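Peer 1: Next input, structure requested:
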Amino acid sequence: MRVLLSTIGSRGDVQPLVALALELRNLGQEVHLCVPPDFRDWIDSLAIPVTPIGPELRQTAAADPPATPAPPSPEHLRQLAQATVTAQFEAVAAAAEGCDVIVAATALQVAAHSVAELMAIPYVFAAYCPAVLPSPRHAPPSSPMTVSATADNRELWARDRARFNDMFGAVLNSHRTSVGLAPVGDVRSHILTDRPWLAADPTLAPWPEPANGGVVQTGAWILPDRRPLPPELVAFLQAGEPPVYFGLGSMRAPRGLSQAMIGSARALGRRAIVSRGWAGLSPVDDAPDCLSIGEVNHQELFEQVAAVVHHGGAGTTTAAARAGAPQVVIPQVYDQYYWAQRVDRLGNGTAHPPVEPTADSLATALGRVLRPDVAARAQVIADAVRTDGARVTAQRLMTSVLQKSFRDGLS
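Peer 2: Below is the predicted model of the structure:
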């Protein structure tokens, strides 16, 4: 069996697919990845065939971004939609040649289902967060386009569906009709299908529908990381009490955030580790109580810190929870608001208020989580987090495709 795994997004979107790819390969299956070009070298090093899709994403993060620009015009948005859908059809179609199934992650995978139809092969949509999937029990994931949260959830999802249709309907159907496929009337449902898979841990992010609502929850796709920590990081960890970790992954950083992070740790008498990330965060001075790091093994590092302050990506939230580290989540976009809420409700951390972080606000949030009761609760949650989601998914995918049984979640 040959499987195409495709996504558009940051490392947090790509890494779960790599975890699934390695599990499939361990089971003797062939795998091809279709991901942004930022990750080509990494995936090449794993000897997994990869096709780049879309532009590089790293340039979208900046340590000192300019003032918020004016919203793009409707015409500009239409041009962006045209460009991305066209690029997707080209890249996914090329990567899917000879494949037996396509697995697409993230809701911006507009073309993948159509390519699967054209090639007469099964298609699976996978979400990393319940909030991506429609349910009357929660609102759509927050974004700059989200409407007032005072509306009923069903109405919010109806407006979300309309936005998908307005943004992608015309260009998607133009491509579909050009290759002999019938147009679709509901773009979002076409992407997500009526039987999506949810690659999220059921303790951290349970699907809220009592009877599952058609969703197959597999558990999070966690990539085991066996890299040793850099010597300078090991030395820093051993030089004093557990520090606080700060990092925003691939997200933008508000002006002055590095200063606020380090100032908050110092206000509480804590040392700090600052992950540079795509935004290029760095310490404000050369004092020995802070250390700047690049990409490292979070699974090992998070077990040795007092708390993890982060943006609320699905992968970082799960890694911190699995390590038993109390968390402060600073959400900025999309599903990060969901993860901030969940951490707050589970009691293994807290959500930063929806304002630009300052040294005082971060110190206040850290003060709430650097308590013995929160550390104890974080350990309880850690003991409940599953680590077999990628393996379960690989086995399910093989069984469904090889038996030609699409009732098990394939459409």
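Peer 1: C-alpha from now on. contacts and neighbour counts both.
Peer 2: Noted.
Peer 1: can I assume residue 205 sits in a strand?
Peer 2: No: under DSSP: H, G, I helix; E, B strand; the rest coil, residue 205 sits outside any strand and is assigned coil.
Peer 1: List the contacts of it.
Peer 2: By CA atoms under 8 Å, 6 or more residues apart in numbering, the contact set of residue 205 is 129-130, 342.
Peer 1: From residue 104, how far out is it?
Peer 2: Relative to residue 104, residue 205 is positioned 20 Å away (CA to CA, to the nearest Å).
Peer 1: just residue 220 next, same as before
Peer 2: Here residue 220 is placed at a distance of 15 Å from residue 104 (CA to CA).
Peer 1: Neighbour count for the two, which is higher?
Peer 2: Set side by side, residue 220 and residue 104 show more neighbours around residue 220, with 30 against 26, by other CA atoms under 10 Å.
Peer 1: all strands in this structure, in order from the N-terminus.
Peer 2: Counting by DSSP state E, one finds strands in the chain at the ranges 2-7, 30-35, 50-52, 101-105, 123-127, 197-198, 216-217, 244-246, 272-275, 290-293, 307-310, 327-329, 349-351.
Peer 1: ok, and which of those has the densest surroundings?
Peer 2: Ranked by mean neighbour count, these are led by strand 327-329 with a mean of 30 (mean count of other CA atoms under 10 Å).
Peer 1: which helices and strands does it pack with?
Peer 2: The helices and strands touching strand 327-329, judged by 3 or more CA pairs under 8 Å, 6 or more residues apart in numbering; DSSP states H and E, are strand 307-310, helix 336-346, strand 349-351, helix 359-369.
Peer 1: Second chain to compare with the first, below:
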Amino acid sequence: MAALAAQLRAMGAEPIVCGPPDPEFAELVSRAGATLAPAHTPVRQFVADALANRPPMTLPERAALVLKAQREAISAAAEGCDVVLAAGLFPSTAAARCVAEARGLPYVYATYCPIYLPSEHHRPSAYPGHPVPAEETDNRALWSRDVKTMAAVFGEAWNELRASIGLPAAQNVRDEVFTANPWLASDPTLSPWPSTQLRDVFQTGAWILPDDRPLPADLETFLTAGAPPVYVGFGSIPLEALKEAGRIAIRAARAQGRRVLLSHGWVGLALEDQGRDCFAVGEVNQQALFPRVAAVVHHGGAGTTTTAARAGAPQVIVPQIGDQPYWAGRVAALGVGAAHDGSAPTAESFMAALDIALGDDVRRRATAVAREVRTDGAAVAARKLLELFG
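Peer 2: You can find the predicted model right below:
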């Protein structure tokens, strides 16, 4: 969203990003030259509360809380705006849809991963208490069933919110929010959108904010002191199990004679010892870093996957939640890395995945695919917004 805001600003628009007020996101939006209108809570606090189920509540109850709070935050942010573009967790985008409708503003829905949009080429996601039937193989039928599932999870809170701001009830919450013409902010090489009659999708390419920040001096010293290291980091995924996954990854890389660059991330990964072959960092410019590593070990977030692919860096993905298994599968299918089978690696399973990623064939393939990854997705989206609504 910061990347899109930067492009819109360069084209003469005045973008306002209603996003979480965590310091790193505030800095990101500021670097894009945009205005940050704080969302209802910092992401770190939201994730911690959701993982701990604090306070105790069901998914529909938590969705109702987010819907109401986000509606208030987005409504304040949208004051004086001409169009609302929404991306993110479903309750937040549903709140944005209500704000746009109440204010009579055009509305665009965007997502960064194809699996969240209806298509006969993949199955819908499951929700707690609403599993996707394993025996049903017709994806069209499953996506039709998904309308009822999302109504069961979000519909009551959605219509209560609509009634509270004077909007009529709407039964199909999914398609009201997704719209008939959603935008897909992912790279066509990394995550192509196969044609489907279930949705008319506009694929823009990934929205990438250029980053020209220099790497820290001590990191530069480490990088130039030896062979390219294996990068290990799990970004903003705070699952405690990833600490053990990180330890396994470090030991496996060192056992192969590789240096290691560890990213602390939100889970707080730490080195077991301070050997000269290891170095730990906080948040850094991955666009500058990844071309200089032997491989990128990560969780499979859309941003990390795209950045590593652009850099031509082989990848090992240890997927945890959400869309991460999809990105792991795409990396493996493209031959630019390895998808670990499951979220909890053993020394043997991770070593096998790392062996694949560090192979010469994968390195050559990663270099070739890097030339195919587009960098203009945010500009494409910005131009389309201004053509439609400017």
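Peer 1: Let me know the closest of the contacts of residue 205 of the first structure to residue 7 of the first structure.
Peer 2: Residue 7 of the first structure lies nearest to residue 129 out of the contacts of residue 205 of the first structure, by CA to CA, at 14.5 Å.
Peer 1: Give me the neighbour count for the counterpart of the closest one in the second structure.
Peer 2: Under the alignment (TM-score structural alignment), residue 129 of the first structure pairs with residue 113 of the second structure. The tally of other residues near residue 113 of the second structure (other CA under 10 Å) stands at 20.
Peer 1: excluding its backbone neighbours, what's nearest residue 113 of the second structure?
Peer 2: Distance criterion CA to CA, 6 or more residues apart in numbering; nearest residue to residue 113 of the second structure, sequence neighbours excluded, is residue 186 at 6.3 Å.
Peer 1: Would you mind confirming that the one you found makes contact with residue 204?
Peer 2: Yes: applying CA atoms under 8 Å, one finds residue 186 of the second structure in contact with residue 204, separated by 6.9 Å.
Peer 1: Those two: which has the busier surroundings?
Peer 2: Shown here are residue 186 of the second structure and residue 204; by other CA under 10 Å, residue 186 has more neighbours (27 against 23).
Peer 1: what's the more buried one in contact with, if anything?
Peer 2: Counting by CA under 8 Å, 6+ apart, residue 186 of the second structure makes contact with 112-114, 203-207, 377.
Peer 1: residues near residue 146 of the first structure, how many?
Peer 2: Using other CA under 10 Å, residue 146 of the first structure has 15 other residues around it.
Peer 1: What of the one 10 residues further on?
Peer 2: Neighbours of residue 156 of the first structure under the rule other CA under 10 Å: 21.
Peer 1: Now do the contacts for it.
Peer 2: Contacts of residue 156 of the first structure by CA under 8 Å, 6+ apart are 139-140, 147, 149.
Peer 1: how far away is the aligned residue in the second structure for it from residue 131 of the second structure?
Peer 2: In the second structure, residue 156 of the first structure lines up with residue 142, judged by TM-score structural alignment. To residue 131 of the second structure, residue 142 of the second structure is 11 Å away according to CA to CA.
Peer 1: Please pull up the equivalent of residue 185 of the first structure in the second structure.
Peer 2: Under the alignment (TM-score structural alignment), residue 185 of the first structure pairs with residue 171 in the second structure.
Peer 1: list residues touching both of residue 186 and residue 204 of the second structure?
Peer 2: Counting by CA under 8 Å, 6+ apart, the residues touching both residue 186 of the second structure and residue 204 are residue 377.
Peer 1: Now the longest helix anywhere in the second structure: buried residues?
Peer 2: Longest helix in the second structure by number of residues, with DSSP state H as the criterion: helix 59-77. Within helix 59-77 of the second structure, the residues that count as buried by 16 or more other CA atoms under 10 Å are 59-60, 62-64, 66-75, 77.
Peer 1: Farthest-apart pair in those, please.
Peer 2: So, the buried residues of helix 59-77 of the second structure by CA to CA: farthest apart are 59 and 77, at 26.1 Å.
Peer 1: closest to residue 11 of the first structure among the contacts of residue 205 of the first structure?
Peer 2: Nearest to residue 11 of the first structure, judged by CA to CA, of the contacts of residue 205 of the first structure is residue 129 at 15.3 Å.
Peer 1: List the contacts of that closest one.
Peer 2: Residue 129 of the first structure sits next to 198-200, 205, 314, 335 when contact means CA under 8 Å, 6+ apart.
Peer 1: Tell me which of those persist in the second structure.
Peer 2: Here the contacts of residue 129 of the first structure are checked against the second structure with both residues aligned by TM-score structural alignment, their matches' CA atoms under 8 Å, and the contacts held in both are 198-200, 205, 314, 335.
Peer 1: sorry, back to before: among the contacts of residue 186 of the second structure, which are in helices?
Peer 2: Short answer: the contacts of residue 186 of the second structure in helices (DSSP H) are residue 377.
Peer 1: right, and out of the contacts of residue 186 of the second structure, which lies closest to residue 312 of the second structure?
Peer 2: Distances from residue 312 of the second structure to those, taken by CA to CA, are shortest for residue 206, at 16.1 Å.
Peer 1: what does that closest one align to in the first structure?
Peer 2: Checking TM-score structural alignment: residue 206 of the second structure goes with residue 220.
Peer 1: so how far is residue 201 of the first structure from that match?
Peer 2: Residue 220 of the first structure is 5 Å from residue 201 of the first structure, by CA to CA.
Peer 1: got any residues that touch both of the two?
Peer 2: 386, 389.
Peer 1: before we move on, the earlier item: could you redo the strands of the first structure as JSON lines and give each row distance to residue 367 of the first structure?
Peer 2: Shown next, in JSON lines, are these (distance: least, CA to CA, whole Å):
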{"stretch": "strand 2-7", "distance to residue 367 of the first structure": "37"}
{"stretch": "strand 30-35", "distance to residue 367 of the first structure": "39"}
{"stretch": "strand 50-52", "distance to residue 367 of the first structure": "43"}
{"stretch": "strand 101-105", "distance to residue 367 of the first structure": "36"}
{"stretch": "strand 123-127", "distance to residue 367 of the first structure": "33"}
{"stretch": "strand 197-198", "distance to residue 367 of the first structure": "33"}
{"stretch": "strand 216-217", "distance to residue 367 of the first structure": "35"}
{"stretch": "strand 244-246", "distance to residue 367 of the first structure": "12"}
{"stretch": "strand 272-275", "distance to residue 367 of the first structure": "14"}
{"stretch": "strand 290-293", "distance to residue 367 of the first structure": "19"}
{"stretch": "strand 307-310", "distance to residue 367 of the first structure": "10"}
{"stretch": "strand 327-329", "distance to residue 367 of the first structure": "10"}
{"stretch": "strand 349-351", "distance to residue 367 of the first structure": "10"}
